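Okay, predicted coordinates and the sequence, questions at the end:
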Amino acid sequence: MCVRGPVGVGVGDQALTRSLNSTTSSKSSLFIAVTLTIAILYFGRFIFIPLALALVFSFLLTPFVSLLEKAHLGRVPSTLTVLALCIVIAVGVGWEVTAQLLEITGHIGDYKENLEQTIRSLNIPRNTALGQATATMRELNKELDAAPGKVATANPSGAKTNPSTSHPIPVQVTAPPTNLVQDVHTLIGPVAGPLETAGIVIIFTAFILIKREDLRNRLIRLGGEGRLTVVTQALDDASRRLSRYLLMQFLVNATYGSIFGVGLYFMKLPHALLWGTLAALLRFVPYIGTLIAAAFPVVMALAVFPGWNHALMIVGLFLILELITANLIEPWLYGTHTGISSLAVLVAAVFWSMLWGPVGLILSTPLTVCLMLAGRYVQRLSFLEVLLGDEPVLSAHELLYQRLLAMDQDEARNLMEKELHERSLQSLYEEIVIPALGLAEEDRHSDAVSERTSEFIYQSMRELIDDLGEQARTQSTTGEAADVAKALSGSQLAKINIICVPARDGADELVGMMLSQLLQQAGHGADYIVIGTVHDMLEQVAQSGCHTVCVSALPPFAVGQARSLCKRIHARFPELAVIVGLWNFAAGAQKAQERIGSSCSDAVATTLSEALLQVRRLSAASDQPDTGKAVASSAK
């Protein structure tokens, strides 16, 4: 009886209302926290961008600092040595690249003639639609260029012009003299922001490298109270994955840019160092970075060299390098697996680039890996792993059941056929089909699905099991499987008749159907009984003349029915060997034997493989040629 409160509301209803309010409040708090975090990252980007860069550089440089420490150089000297070397390399390459970039901007006008000749070499016929459109656009451009001159010379009113207004009086604005401080500010003004950011990054990186153990311990203390193991695993996983990924990616991209630049140098393309450095940097940008890196030298080749030969050679070099790097080098060194789905990488690139600009675009993948790891080890952030990770969010049996819930029998069939090509029929039944039936049973008994949907699921399962069994029999008629089946057909095992009896409902019948298929493949004379009344099923057992009965029961609600049916079979046919199958029983075979009891069954199995072993064991132990007659006489 439901106890009513003072206003006539049940206690169960009150608990449900509190649960719904708690869930809504939790979701609202999570939304507010995410929105606030994004706002902080955006408005505090002048601090967070250098800090993020410093973290990435610390992961990248930690192996080199550790290597110098093993040479007994000391933590601080090792850190300063590595940072000094990196700064020298960066300044040297940056100086040369900047000089080449300025040289290009100073000679843009010299490349105009070559570009025009290259475009004219396309020789677009004037009688085509594209040729006519091009000619029209050229005429419009000429008209627009001539329009200001015509307006200036035209005088539609015929009035005389005032000579004093036709010639403007020249005015010269003279700036006041500047001092040394203003000259320095004007000189370094455009690069003051990047230099300031670079200085902050260097300072952050130095302190993180020198105090990395202290920072690690503080993070563990901050988030590891009561969860020391989880936080330690998260930090180890993040540091190991990020450090290896960033180091390998840096080496691969640097090698890629070097080879690309050397190739351009031998093609006589000007400023090869600039294009090689650009290719190495842009490879950090997901998907579009390499395309942009290849586009710049192609345009440069069209501007410098007549014709298309050099441009096509650069495209060929790019394709060869990209195919080898993406399909051979990267999978061999560190794999393309970062734990992030392709869609998440793309969305992260857009998100971080909008939040932090070009720096966010380069840092998008490392930052997304950190977010995914946080979702893996922090329960409240588990949705991040689901959204960003590339692991299947639904297991195979959950996906099968979900497709059947959606009444998509075709996709369910395709999934099963695909799995059958990758595993055996027994493994397919044990690991996918039976767990999917277990989910269906739980939902059916809790009234989570309608009767119509439940009937569709069981009917579809029956058809799938029939088709899978037929495919397996077809495959076993050739090769070694046929020889094994032929050998078994003449053995003692083939003379044993086994009948599979469902304990409670259609799901038990379907598992019995699977077991009978596997027994037939093993050379046994096996069959199954369709669900019906206990009396009718016992009559079919009596008429079959079988030697062994396997009671099929799919938990969680079939244990009592299986025990009752087992006792009735044992009471009526004491000569029969009885095997009880409690499929996917969580506590294991020994606990299942205790639940069923040893007085009414000869063996208990929790998987199809265990059932096959028990059948083989019982058949090997029994040598009673007149058992069938005994069963028939007891039926009378």
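Cool, the structure landed. Numbers count the residues shown, from 1 in each chain.

For the rest of this, base every contact and every neighbour count on C-alpha atoms.
Noted.

need the strands for the stretch 351-500 of the chain, in chain order.
Secondary structure of the stretch 351-500 of the chain (DSSP state E, counting those that start in this stretch): strands at 497-502.

just so I have it, where are all the helices in it?
Under the criterion DSSP state H, counting those that start in this stretch, the stretch 351-500 of the chain contains helices at 358-377, 382-388, 396-405, 409-422, 425-428, 434-445, 451-475, 480-489.

could I get these as CSV with distance to V191?
Converted to CSV, the helices of the stretch 351-500 of the chain look like this (distance: least, Cα to Cα, whole Å):
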stretch, distance to V191
helix 358-377, 16
helix 382-388, 36
helix 396-405, 55
helix 409-422, 58
helix 425-428, 64
helix 434-445, 63
helix 451-475, 67
helix 480-489, 75
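
Could you dump those helices into a markdown table with distance to G335 and mean neighbour count added?
Shown next, in a markdown table, are the helices of the stretch 351-500 of the chain (distance: least, Cα to Cα, whole Å; neighbours: other Cα atoms under 10 Å):
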| stretch | distance to G335 | mean neighbour count |
| --- | --- | --- |
| helix 358-377 | 15 | 20 |
| helix 382-388 | 18 | 18 |
| helix 396-405 | 25 | 20 |
| helix 409-422 | 23 | 16 |
| helix 425-428 | 29 | 18 |
| helix 434-445 | 33 | 18 |
| helix 451-475 | 36 | 16 |
| helix 480-489 | 38 | 15 |
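
Nearest to S28, out of those?
helix 382-388 (14.7 Å; Cα to Cα).

dump the residue contacts of the residue nearest to the spatial centre of the chain.
The geometric centre of the chain, computed from its C-alpha atoms, lies nearest to D390 (Cα atoms, centre = their mean), at 1.2 Å. D390 makes contacts with 339-342, as judged by Cα atoms under 8 Å, 6 or more residues apart in numbering.

before we go on, here's another structure to hold up against the first:
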Amino acid sequence: MKAETTASGASIAESPDPRVGVRDELRLMRSMLIGIFILMTAAALYFARAFFMPVILAFLLALTLTPIVRFLRKRGIPEVVSATLLVLLSIFIFVSAGYLLSGPVINLVNNSYSIGQQLTERLAPFKRPLEMMADVSRQLGALTETAQEPGVQRVAVAPSGILSTAASNILGAGTSITIVFVLSLFLLASGTLFYEKIVQSFTSLSQKKRALRVVYDVEREISHYLLTVTLINAGLGTVIGLGLWGLGMPNPLVWGAAAALLNFLPYVGALITLLLVTVIALISFDSISYALLAPSFVLLCDIIEGQFVTPVMVGRRLEINAVAIFIAIAFWSWLWGFIGALMAVPLLVVIKVFCDHFDGLSHVGNFLAAQQAIVVEDEPAENNHKAA
């Protein structure tokens, strides 16, 4: 049916196509379903964190050790043997680190109050106004306590069930750690089982080839990134620990381990390490100028690692923009605490690599990527003449 025209030749607008409205409604329903799915996933991860946390940690550990298993397999060592040796080595490193660091860390926690007092006394010349405000607050607190009515007794309620709570927490942590290592052992020892199952779920040969190529690419990039970053952080912690030991810092092993562990948190981890080392250095050395050498050395190591070592060894393609990193750290720390914060960036890289291999999710991977230089082409000369 042709559109009617007026006397001047202008066509009269046809009635709107009902299919356009249906498509808009379907698009809206799809967006709502995606939002509901995201909210339900976040709720499941929060309330079932006792299950999801060790499982995801096991997958990350398996991906980290996969390049080593693949390298040993090419040398004729079966996956079961190499996976068992690597998991046992990981358990040995974990137990040894916990044993060596437990004593100094407990001492630091027990002496935290005295450390705070020493730091306040050391920085008294620089924080005199704050110290006066603190004195006024303490005096007001003392007046409030003395102004209580006579005969009124203050009752302190001791928390009940401390031993049972601590025992249950220790048991839960031990169970989670066991799940992590055992599940990672099975994942590493399974070899190509998961790839075979993925290929068998498709019918056509072209789909099987594409699925296998995508799975291999994603697994290779993620495992390379995790292993490389782990080695870089271990090297950073070793250098910082040796440097602080040379400067005479107390407990250099603790600060080296803290630097290696916290460096999984970009920006935030380096800042926390720098602040902790600065506090301990200020109360450990008599000269403030000499005390500042320790944080200066840590800052120099972080700059070299962040600006030169990691970009060269990891590559620019897997860089994540700072906004996405901070949002991920805030979200996973709210979801799973400190362990979730440590897992935030590796999981973000996993999501980015996965999205880069699918056209429908490429915009998500582009959003997570670091900012790149945008080349603006010059306009044609004829457009410039028209503008003139």
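Arrived safely, thanks for sending. Bear in mind that the values here come from a model prediction, so they are computed numbers and not experimental data.

Let me see the TM-score of these two.
Once superposed, chain against chain, the TM-score is 0.83 (TM-score structural alignment, normalised by the length of structure 2); 374 aligned residues with a Cα RMSD of 3.5 Å.

Which of the contacts of D390 of structure 1 has the largest number of neighbours?
When neighbours are counted by other Cα atoms under 10 Å, I340 leads the contacts of D390 of structure 1 with 20 neighbours.

how far away is the aligned partner of it in structure 2 from S82 of structure 2?
Using TM-score structural alignment, the partner of I340 of structure 1 in structure 2 is I320. Using Cα to Cα, to the nearest Å, I320 of structure 2 is found at 32 Å from S82 of structure 2.

again, but for G241 of structure 2
30 Å.

swap in Y290 of structure 2?
From Y290 of structure 2 to S82 of structure 2 the distance is 47 Å (Cα to Cα).

the more surrounded of those two?
S82 (22 against 12).

does that one really touch L72, like I thought?
Yes. If you go by Cα atoms under 8 Å, S82 of structure 2 and L72 touch, sitting 6.9 Å apart.

Can you check which residues contact both of those two?
The contact lists of S82 of structure 2 and L72 share no entry, where a contact means Cα under 8 Å, 6+ apart.

name the helices or strands packed onto the longest helix anywhere in structure 1?
In structure 1, with assignment by DSSP state H, the single longest helix is helix 228-266. The contact analysis (3 or more Cα pairs under 8 Å, 6 or more residues apart in numbering; DSSP states H and E) places helix 228-266 of structure 1 against helix 45-70, helix 212-223, helix 272-282, helix 309-324, helix 358-377.

any idea of the angle the last one forms with helix 45-70?
Going by axes from the mean of the first three to the mean of the last three Cα atoms, to 10 degrees, helix 358-377 of structure 1 is angled at 70 degrees with respect to helix 45-70.

mean distance, helix 358-377 of structure 1 to its aligned residues in structure 2?
Taken against structure 2, helix 358-377 of structure 1 registers an average deviation of 2.3 Å after superposition, with mean Cα distance after the TM-score superposition for structure 1.

same check, this time on the shortest one
Relative to the matching residues in structure 2, helix 272-282 of structure 1 has an average distance of 0.7 Å after the fit, by mean Cα distance after the TM-score superposition for structure 1.

what's the following helix or strand past that helix in contact with?
Elements were assigned by DSSP states H and E; along the chain past helix 272-282 of structure 1, the next helix or strand is helix 289-304. Identification of contacts with helix 289-304 of structure 1 by Cα under 8 Å, 6+ apart yields 111-112, 114-115, 118, 269, 275, 278-279, 282-283, 308, 310-312, 314-315, 318.

Only the buried subset of those, as a PyMOL command please.
The PyMOL selection below is limited to those of the contacts of helix 289-304 of structure 1 classed as buried (16 or more other Cα atoms under 10 Å):
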select buried, resi 111+114+115+118+269+275+278+279+282+283+310+311+314+318
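
list the buried ones in the longest helix of structure 1?
In helix 228-266 of structure 1, counting by 16+ other Cα under 10 Å, buried: 230-232, 234-235, 238, 241-250, 252-254, 256-261, 263-265.

Between which two of the contacts of D390 of structure 1 is the distance greatest?
It's G339 and S342 that sit farthest apart of the contacts of D390 of structure 1, by Cα to Cα, at 9.6 Å.

How many residues are close by Q14 of structure 1?
13.

Equivalent analysis for the one 5 residues further on, please.
Burial of S19 of structure 1 is recorded as 12 neighbouring residues (other Cα under 10 Å).

where do the helices sit along the stretch 1-150 of structure 2?
Here the stretch 1-150 of structure 2 has its helices, by DSSP H, counting those that start in this stretch, at 18-47, 49-74, 79-110, 112-122, 128-146.

of all those helices, which lies closest to V375 of structure 2?
helix 18-47 (32.7 Å).

next one: that closest one to chain centre, how far?
27 Å (Cα atoms, centre = their mean, to the nearest Å).

Ok, stretch 101-110 of structure 1 next?
45 Å.

for stretch 103-120 of structure 1, same thing?
45 Å.

Could you tell me the end-to-end distance of it?
In stretch 103-120 of structure 1, first residue to last residue: 27 Å (Cα to Cα).

residues in contact with it?
In contact with stretch 103-120 of structure 1 (Cα under 8 Å, 6+ apart) are residues 302-308.

change it to 7 Å
Contacts to stretch 103-120 of structure 1, defined as Cα atoms under 7 Å, 6 or more residues apart in numbering, come from residues 302-304, 306-307.

Same check on stretch 63-75 of structure 2?
Stretch 63-75 of structure 2 is touched from outside by 79, 82-83, 188, 222-224, 226-227, with contacts defined as Cα under 7 Å, 6+ apart.

Aligned to P311 of structure 2, what sits in structure 1?
Aligned partner of P311 of structure 2 by TM-score structural alignment: P331.

Quick check, F264 of structure 2 in contact with A341.
No. If you go by Cα atoms under 7 Å, F264 of structure 2 and A341 don't touch, sitting 8.6 Å apart.
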